[in-house]
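Engineer: Have a look; sequence and predicted model below, questions after that.
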Amino acid sequence: MPRFSVIVPAYKVQAYLEECLTSVLEQSYTDVEVIAVDDCSPDACGALIDEAAARDPRVRPLHLPHNVGLGPARNAGLELATGDYLLFLDGDDTLTPDALRDLADRLKATSEPDVLVFDYARTYWTGRTVRNQLADLLTEEGPAPFRLDDRPGLLSLLMVVWNKAYRREFVERAGFVFPPGYYEDTAWTFPVLLTADTLATLDRVCVHYRQRRQGSILVSTSRRHFDVFDQYDRVFAHLDARPELDRWRPVLFRRMVDHLATVYGRRGRLPRDSRAEFLRLARAHYRRHRVPGAPLGARHLLIGLGSHRIYRALSLASGLVRRARRLAAGAGRRLTAAALRTHYRIQLRLPLRADRAVFTRDEGGRYGCNPGALESAFRNLVPHIRTAWIARPEHHHTVPLATRRLRPDSAAYWTALARSKYLVHNDDFGPGVVKRTGQILIQTRQGTPLKRMGLDLRDRPAAARTADAGRMLRSADSWDFVLSGNRHSTLVWERVFPSGFTTLEYGLPRNDVFARATSADVARLRQTMGIPEGSVAILYAPTFRDYRRDHRPALDPERLLHRLGPRFVLLTRSHPSFGEPLARTTGDRVIDVSDHPSVEAVCLASDALVTDFSSLMFDYANLDRPVVVYADDWEAYEATRGTYFDVRDFPPGAVARDEEELADIFATGHWCGSRSQQRRRAFRERFCPHDDGRAAERIVRRVVFGENAWLPSVVPPAGRHPVPPAMAGGPTAPLTTVPVPGSRAPVAERL
């Protein structure tokens, strides 16, 4: 008996069916059977199902002798299902990676509920993906399982069958079957949710709901849309047969009215000569199922009175009101924007303030990275210069109390950009910002470049569509200084951003903390992140892929940890562009640190790094801790994005080309062996020549005091002694606060 039975009806979906079946069969969770129902499809669906069955015994093909429609086809699959739980997947939709694993984990965690509701995202033929707008209803907070009375908002979700997992015993005991006709999900989903004794939710996109450009029944013109009346008759018949459910009648009545109004109001669904008939039937259903005290909105007047003219009048009036509000709001926004532009132009004519410096990163992101390290150095080394940090409101809590907070596009923001002498960014201030004579703009960049950047992206297929050479050069022309950590970076920046800036090859400020941290700092950070004492913490931090739409991780954290044994734990940190964690399940051994505000803190807490083509490897090398390069898609990455050298030929440590090899590297100890140490030593000497803990000081002195400023000499890599990893340092030091030279707080506190 498999854990899941996935029922896939197929009719005229030959272009999508193989992708649909593959999305199920390639799940990391394999305890599944696929019942693929060929609904006498006239295309190649039947052959594709047979081919899939020949390749994988988990596919159970079922060929119907004649076309019966989506509902009866699902019923045919139900009769063959043997799994603990039932899933339904339309032949043109797909499961997301690791969806079944997360479903199985959530079912176990919520004591095997009758129904588990999960989320979906609409995927458009243009490549755009949009998550369900009511995803907040699927929160996993609070007790689970629960009854529908505890979470009635679930009835507001799209009433489809494929966003739920159903306990087969519950479905068979209640005798649920799909009716024929369009909108068959309605007569299944409402009764199921109302009848279930236990429900649970999973706040995770498990299905990609394909929005076809053509061919969807919801955009077809047909009298079969009249089937919606029969479906709601079945829903209310379910209530009539179960008096204990009568309290849900008002909710279902409102849903019915909204649904009928939607079918009627969507252009193209109903043949023109049938619209009046549809409205008459809708009025009859309204009166038949009406609940006393029902609201009288425009849609209820349309359905209840059966008058299209009244509906049109109300809709027109409502539309005029909405349009007036939009115009007023738009006028207000334009007026505000005009006022801010005028304010900025005025500020540009006022004198510069030599004692002001403004910092930001990543379009108003949280405090940190090179700009954050420089801001801290400004406050400590030149306290007469007042600093400000530009951040969106949700990141203001990350900014130190001594630093002024600025909200993007506010009056104070434009004042600071117009009158501050020093401007520091790791990206671009945007086209509306004017670089004044006398202002000094420091471009920190975001690390040592391995992947191609700047003008080198013009011939790269994955990045060329977003590489605006003209904009990049105009931005570079405003830079006074560009930070560099090594000769490689200096040569790249000056070639791919050909302009008149001065390169400060002094090291990267964000890496100063690696040279100053203590064992007490490491112990404190590991404790706050929940890393078990005595374990080996591997940080897995891959970069993004320009050539891929999804961000499916290249390795399975749980499978890797199973190979390595109980001593190891995995810290997973997704790239900021991912928008979701790399690992779906977390616990004592898989710890998601994606939301931790400081990547430097995460590095200090770890014992080793596993990455691919991320610039983090250059920063991490300063810690002199093991680095393993996981280059499973090197050829694809090189062909699409491109790199400046083959990191496999000059790596900072061991190199793995697949997950099996990665596991062997750790299982055999090669990750921290002598060969890996030799590679790391050579890598540090080439790419970390200046990161001795005083890079920010050198930069501030050079920028503020000029070319003749005294600059601290550089300690070579061989003379540095970075804090050892916890697993190499024996028992961790006591959790005391150790001051860092030149700072006002311990490293762990500042991180």
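Structural biologist: Looks like it came in fine.
Engineer: From now on I want contacts and neighbour counts done on CA atoms only, so please keep to that.
Structural biologist: Noted.
Engineer: secondary structure class for R234?
Structural biologist: helix (DSSP: H, G, I helix; E, B strand; the rest coil).
Engineer: what's the answer for G364, then?
Structural biologist: coil.
Engineer: Verify the contact between it and R405 for me.
Structural biologist: No: the pair G364 and R405 fails to qualify as a contact (Cα atoms under 8 Å) at a distance of 10.7 Å.
Engineer: second one coming, line it up with the first:
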Amino acid sequence: MGKIKSAIYPHLQRMRYKNLISVFEKGKKQDMIDNQILMLSTSKGSLGGNLGAIKSYIELNLLDYKIITVTSVDQMSIEELGSVMAQSRFIMVDDFEPMVYVLSLRPNQQLIQVWHAMGAFKRFGYGRATAESGSLTHKNYTKAIVSSPEIVDIYAESFGISRDKIIPVGTPRTDVFFDEKYVSLAKERLYGKAPELKNKRICLFAPTFRGQNVNDAFYPSEFIDLQALSNSLGEDWAVIVKLHPFVKGKLDIPKSKSIFDFSDEREINDILFITDVLVTDYSSVIFENAIIGNSAVLYAPDYEQYNANRGFYYDYNDYSCGSIVTNQSELADAIKSITNNNPQYMAFKQRFVSLCDGNSCRRFVEKILEENK
């Protein structure tokens, strides 16, 4: 049955978008516009992340590109979208975009994946044992970017494309980490939201969700006693809680001058600017945190179960920036003693984020847009 499903799966994908395919094929009769970029982010209401960063860089530097954006709010009809797709020299996506996988691209047309996540942590795409190998998904990218040279092969496997199509340029959305004005304004806003955080050392507790997706996402409340953690850290510390956006059932946050729920904050990266120690488990925020330069503790009470269900690209110890804890009794001591000046931390940064240096947008333009114009 598995072989039959694998054989018919591409047909089902094409059938779903047969009208778009038809319009796209007709659109190939039109001239392709060499400087036109179509940015697709149809699961989101606004352009952000890597696409937003690249767009801002192009506009700020007055580069000669015409950018068209499509989001869940700014949509197009099938007729208009198929025509624009066919005319655009560059089509960019930053997530799973099923409509592009059924397209037979024009000669010299570029379909570029600027994947929203960075590094290589939890398995995704064809790196997962449950992936449908016969699928068309991801396989027609002409280029994809990564945050460091070492993870090229991992992304090639996960997207089902050859390694020469994976271009290490860094992660464009992290360029803002090196923008002093942006960082200063973010700090000012957060301290204004909670003035009690000033003059405190800050532990950011930001675990990922458990469950399959947004419909059943949760974080086990028995894993963490926030009041006990705060008490163990002492008066010099404050704890900020930032749960994954998928988690609807919030933790019981004690009323305290040392514990703050920032789960409503859209950008966890902004919180990292005022953080001293990040505590997470299997979240890719560990990569952004390392770029900014904070210390980190991995707190994973359910490591064995999580690893069996999802799996990682490297041994879990390789994601440590110095400390892994599996029970809360050891957590406070680990937080207070961890530093960002240890061999594990340096090895982690080199492996996963070596090109995230504030110049990722520039490299993207030079190595992908300009070289393929």
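Structural biologist: In hand now; what should we look at? Predicted, not measured: the structure shown is a model, and the values here were computed from it.
Engineer: just to revisit the earlier point, where do the contact lists of G364 and R405 of structure 1 overlap?
Structural biologist: I390, A391 (Cα atoms under 8 Å, 6 or more residues apart in numbering).
Engineer: what about the two, which has more around it?
Structural biologist: For the pair G364 of structure 1 and R405, the greater number of neighbours falls to R405 (24 against 21), based on other Cα atoms under 10 Å.
Engineer: Could you say which helix or strand holds that one?
Structural biologist: R405 of structure 1 is part of strand 404-406, with elements assigned from DSSP states H and E.
Engineer: helices and strands around that strand, which ones?
Structural biologist: With contacts taken as 3 or more Cα pairs under 8 Å, 6 or more residues apart in numbering; DSSP states H and E, strand 404-406 of structure 1 sits against strand 386-390.
Engineer: Have a look at how far, on average, the strand it packs on is from structure 2.
Structural biologist: Here the mean offset of strand 386-390 of structure 1 against structure 2 after fitting is 2.7 Å, by mean Cα distance after the TM-score superposition for structure 1.
Engineer: what range in structure 2 does that strand sit on?
Structural biologist: Strand 386-390 of structure 1 corresponds to residues 66-70 in structure 2, going by TM-score structural alignment.
Engineer: buried set for the matching stretch?
Structural biologist: Buried residues in stretch 66-70 of structure 2, counting neighbours by 16 or more other Cα atoms under 10 Å, are found at I67, T69, V70.
Engineer: who touches it?
Structural biologist: For stretch 66-70 of structure 2, using Cα under 8 Å, 6+ apart, the contacting residues are N35, Q36, I37, L38, M39, L40, S41, T42, L47, K55, M76.
Engineer: again, only this time at 10 Å
Structural biologist: With Cα atoms under 10 Å, 6 or more residues apart in numbering as the test, stretch 66-70 of structure 2 has contacts from 33-47, 51-52, 55, 58-59, 75-76, 81, 84-85, 88, 90-92.
Engineer: now do stretch 189-202 of structure 2
Structural biologist: By Cα under 10 Å, 6+ apart, stretch 189-202 of structure 2 touches 185-188, 233, 235-240, 257-260, 262, 265, 270-278, 336.
Engineer: Can you give me the end-to-end span of it?
Structural biologist: Its start and end residues considered, stretch 189-202 of structure 2 measures 16 Å (Cα to Cα, to the nearest Å).
Engineer: I'd like the distance from it to the chain centre, please.
Structural biologist: 26 Å (Cα atoms, centre = their mean, to the nearest Å).
Engineer: One more: stretch 600-619 of structure 1?
Structural biologist: Here stretch 600-619 of structure 1 is found 20 Å from its chain centre; the criterion is Cα atoms, centre = their mean.
Engineer: Structure 2: matching residues for that one?
Structural biologist: By TM-score structural alignment, stretch 600-619 of structure 1 lines up with residues 269-288 in structure 2.
Engineer: Do me a favour and get the end-to-end distance for the matching stretch?
Structural biologist: Terminal residues of stretch 269-288 of structure 2 are spaced 7 Å apart (Cα to Cα).
Engineer: Show me what counts as buried in the helix or strand following the strand holding R405 of structure 1.
Structural biologist: Moving toward the C-terminus from strand 404-406 of structure 1, the next helix or strand (DSSP H and E) is helix 411-419. Buried residues in helix 411-419 of structure 1, defined by neighbour count with 16+ other Cα under 10 Å: A412, Y413, W414, T415, A416, L417, A418, R419.
Engineer: which residue lines up with P149 of structure 2 in structure 1?
Structural biologist: Per TM-score structural alignment, P149 of structure 2 is aligned with R487.
Engineer: Isn't that match up against E505?
Structural biologist: Yes: between R487 of structure 1 and E505 there is a contact under Cα atoms under 10 Å: 7.3 Å.
Engineer: ok, and the closest non-adjacent residue to the most centrally placed residue in structure 2?
Structural biologist: Structure 2 has A117 as the residue nearest its centroid, 2.1 Å off, counting by Cα atoms, centre = their mean. Nearest non-adjacent residue to A117 of structure 2, counting by Cα to Cα, 6 or more residues apart in numbering: S284, 7.0 Å away.
Engineer: since we're on the one you found, how many residues are nearby?
Structural biologist: 17.
Engineer: Hmm, R123 and it touching each other?
Structural biologist: No: using Cα under 10 Å, S284 of structure 2 makes no contact with R123, being 11.4 Å away.
Engineer: No more questions from me, cheers.
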